[in-house]
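In: how does the following fold in three dimensions:
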Amino acid sequence: MEIKDVVEIIVQQQNNVRLDTFLAQELNKVSRSFIQKLIKKNLVEVNDKKVKPKYKVCEGDKIVVKLPAPKKLEVKPEDIPINIVYEDNDVAVVNKPQGMVVHPAPGNYSGTLVNALLYYLENLSSINGVIRPGIVHRIDKDTSGLLMIAKNDNAHIKLSEQLKEHNITRIYYTLVKGNITEDKGTINAPIGRHPVERKRMAVTDKNSKDAITHFQVLERFIDYTLLKVKLETGRTHQIRVHMSYINHPVVGDPVYGSKNNKFNLNGQLLHAKVIGFKHPRTGEYMEFDSELPEHFVKVLNVLRNQKKSRQ
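Out: Below you'll find the model as predicted:
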């Protein structure tokens, strides 16, 4: 294995912190799971000794981390049909279907939105590297809807600034379990990694970021509510976590909702319906709206018919 770099750290004032957690914090943009793999491959030593990920670091510990050279990744263009709602020389807006992953990740380098974008669009920004060209923001695999794509680095920077300043309009439609009595509301609860199940997010005060979700009731059914949701912040799984937090989980959500799949869904009923932003070159505000996907409409029609039969 080719070693790209060797990092040496002398621990300062640390007590009762796991080695993998400590290194994930110290080495910027390196995940805890990646650190655990390095430890298992004997690429991490503490005081010249092999240790386990759960080792508790102490003040004065000398930690040596050998970082392997990254594998060369090649993401290939693929002729996958996608719905490009808008395109010019700087940006594109794409309506992503449910079930499509936005960008490649280890173990999954094909069939993603990025593979399709590389086939259909001549240029994509390079800021996020080979894996995520053009990708300014993401939505979950089983969330459908609109995404803005940067076709050059200048556009990427300008759109990212708008995201950071919460100036992007992002409106979702979602069907949640139960009846929400108030017509509108705001959920202001910080989101971070679940303390035990690391693949999940949770409302928590530990290692979390502010998360604010605004919602408005559009339609009430028997035991369900259709919501219009506007994001003020954009945390991972934000809508899904917040709705579960107030005991109204998104219908079809296998992670934060019920395991009972009443409507035979392939994922959550969550659709990124509206995206609005200032054009990175002209400064003109642009807004795009999309129709609810067929699988979402089908469930709504079932609920509307049930509601009529009760009246």
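In: for the rest of this, base every contact and every neighbour count on C-alpha atoms.
Out: Fine.
In: show me where the stretch 201-311 of the chain has helices.
Out: 238-245, 294-310 (DSSP state H, counting those that start in this stretch).
In: same thing with the stretch 51-200 of the chain?
Out: 113-120, 153-164.
In: which non-adjacent residue is nearest the spatially most central residue of the chain?
Out: Residue closest to the mean C-alpha point of the chain, counted by Cα atoms, centre = their mean, is residue 236 at 4.3 Å. Once flanking residues are discounted, residue 236 sits nearest to residue 201: 7.2 Å by Cα to Cα, 6 or more residues apart in numbering.
In: same thing with residue 234?
Out: Nearest to residue 234 is residue 211, by Cα to Cα, 6+ apart, at 7.2 Å.
In: show the contacting residues for the one you found.
Out: 187-191, 232-235, 238 (Cα atoms under 8 Å, 6 or more residues apart in numbering).
In: apply 6 Å and report the result again.
Out: Going by Cα atoms under 6 Å, 6 or more residues apart in numbering, residue 211 touches 188-190, 233.
In: just the buried residues of those residues.
Out: 189-190, 233 (16 or more other Cα atoms under 10 Å).
In: quick one, which of the helices of the stretch 201-311 of the chain is packed in tightest?
Out: Mean neighbour count, computed with mean count of other Cα atoms under 10 Å, is highest for helix 238-245 among those, reaching a mean of 22.
In: what is that helix packed up against?
Out: Contact partners of helix 238-245 among helices and strands, from 3 or more Cα pairs under 6 Å, 6 or more residues apart in numbering; DSSP states H and E: none.
In: and for comparison, fold this next one:
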Amino acid sequence: MEFRDFTAGKDDDGRRLDRVLRIFLENLSMGEIYKLLRKGLIKVNNKKAKADTHVSQGDVISIAEFLFNSESKSNVVTAHSPVPSSENLNIVFENEHLLIIDKPYGRSVHGSEKEKDAGLDKEVTAYYEAKSKEEKEKSLSFRPGPLHRLDKNTTGLLVFSKSLEGAHWFSEGIKNHTIHKKYYGIAEGNLAKTEEWEDKLSDSDTTEQGFYTVSQNTSGLLAQTTAKPLAHGKLAGHDITLVEYAIKTGRKHQIRAQSKIHGHPLAGDTAYSGHKDKLLKREYYLQAYSLSFPANPLGLPPEIKIELSSDFLDLLRCCEIKNPGL
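Out: Sure thing, here's the model as predicted:
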């Protein structure tokens, strides 16, 4: 019987065999995987193995070739196959642990069937798998994923994991508040001075424009944001402020919700009391422009920054903000 061989990578090391196979062979149930192991149709280093066997880096996992036969309707295995890398990821930084992109406006991180958007996570996975095969470092069970949230219409720096070490370190940094995130936004009204916002937020019971917003609630989760005015201008005769937001927590819709609560909703953000205007080309203007990191073992610089997008700059000029000093 012929077998197809796969070599376990660094991020497979120490994992149970059934857990590796469950991710690698995503079309099969755990029951089917156990059955294949008992029959010797899946082997480790050319020997039968139990489901609770712990995989080591460099182990060769062999799967019976007939399971990959596309003509079989009952026992088809679709292993993850490398695909061409995306040309539209806008990569800002990349190493073996993390991938940081400049997320475009209107793109969902996880995708939407309704809007026919496959999702940036799938594009990053395709890029990761293609590159891993090219470098012969593909993990059988590890899949990259977003390590924090950005709403569909928020742009800017978005971080994906490329290794377990990178995922664990970044997640701990977010949890312990040692990684700092800053945003630029255009808010309605005249924010005269820097304000420290602390509010408790929770999901609303009703939807706005087809999705659940968040609102102030004494039983909600604490959200902390520093809002610093950078420049002032006029949009259709009304005051607007270019604001730098530094977030200490990462709640759903945090900046958008707190901006509404404190009387300065994002311009155009009608879900949070903002007002539409013909000059606005977006639902709202909010860009994650800076990530700051402590000393780290991942090879990250102290700070990663991007410049404002052209749409953002165009609106600033329309609002007579010619030199915001960014």
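In: ok so, going back, which position in structure 2 aligns with the residue nearest to the centre of structure 1?
Out: Using TM-score structural alignment as the criterion, residue 236 of structure 1 maps onto residue 252 of structure 2.
In: now for the aligned residue in structure 2 for residue 186 of structure 1, how many residues are close by?
Out: In structure 2, the residue paired with residue 186 of structure 1 is residue 196, using TM-score structural alignment. Neighbourhood size, residue 196 of structure 2 [other Cα atoms under 10 Å]: 12.
In: ok, residue 98 of structure 1 next?
Out: 21.
In: surely it is in contact with residue 144?
Out: Yes: counting by Cα atoms under 6 Å, residue 98 of structure 1 does reach residue 144; the two are 4.5 Å apart.
In: where along the stretch 151-300 of structure 2 do the strands fall?
Out: 155-161, 180-188, 195-208, 211-216, 221-235, 238-247, 286-292 (DSSP state E, counting those that start in this stretch).
In: so the first one corresponds to what in structure 1?
Out: In this case it means strand 155-161 of structure 2. Strand 155-161 of structure 2 covers residues 144-150 of structure 1 once aligned (TM-score structural alignment).
In: how far does that stretch sit from the chain's center?
Out: Distance, stretch centre to chain centre, for stretch 144-150 of structure 1: 13 Å (Cα atoms, centre = their mean, to the nearest Å).
In: how big is the offset of it relative to structure 2?
Out: For stretch 144-150 of structure 1, the mean deviation from structure 2 after alignment is 1.0 Å (mean Cα distance after the TM-score superposition for structure 1).
In: how close does the counterpart of residue 175 of structure 1 in structure 2 get to residue 139 of structure 2?
Out: Residue 175 of structure 1 maps onto residue 186 of structure 2 when the alignment is built from TM-score structural alignment. Using Cα to Cα, to the nearest Å, we find residue 186 of structure 2 at a distance of 42 Å from residue 139 of structure 2.
In: more crowded one of the two?
Out: Comparing residue 186 of structure 2 with residue 139 by neighbour count (other Cα under 10 Å), the higher total belongs to residue 186, at 26 against 22.
In: so the more buried one makes contact with residue 244?
Out: No: counting by Cα under 6 Å, residue 186 of structure 2 sits too far from residue 244 to count as a contact (9.0 Å).
In: ok so, going back, residue 140 of structure 1 versus the residue nearest to the centre of structure 1, what's the distance?
Out: Residue 236 of structure 1 is 9 Å from residue 140 of structure 1, by Cα to Cα.
In: common neighbours of these two, please.
Out: Common neighbours of residue 236 of structure 1 and residue 140 (Cα under 6 Å, 6+ apart) do not exist.
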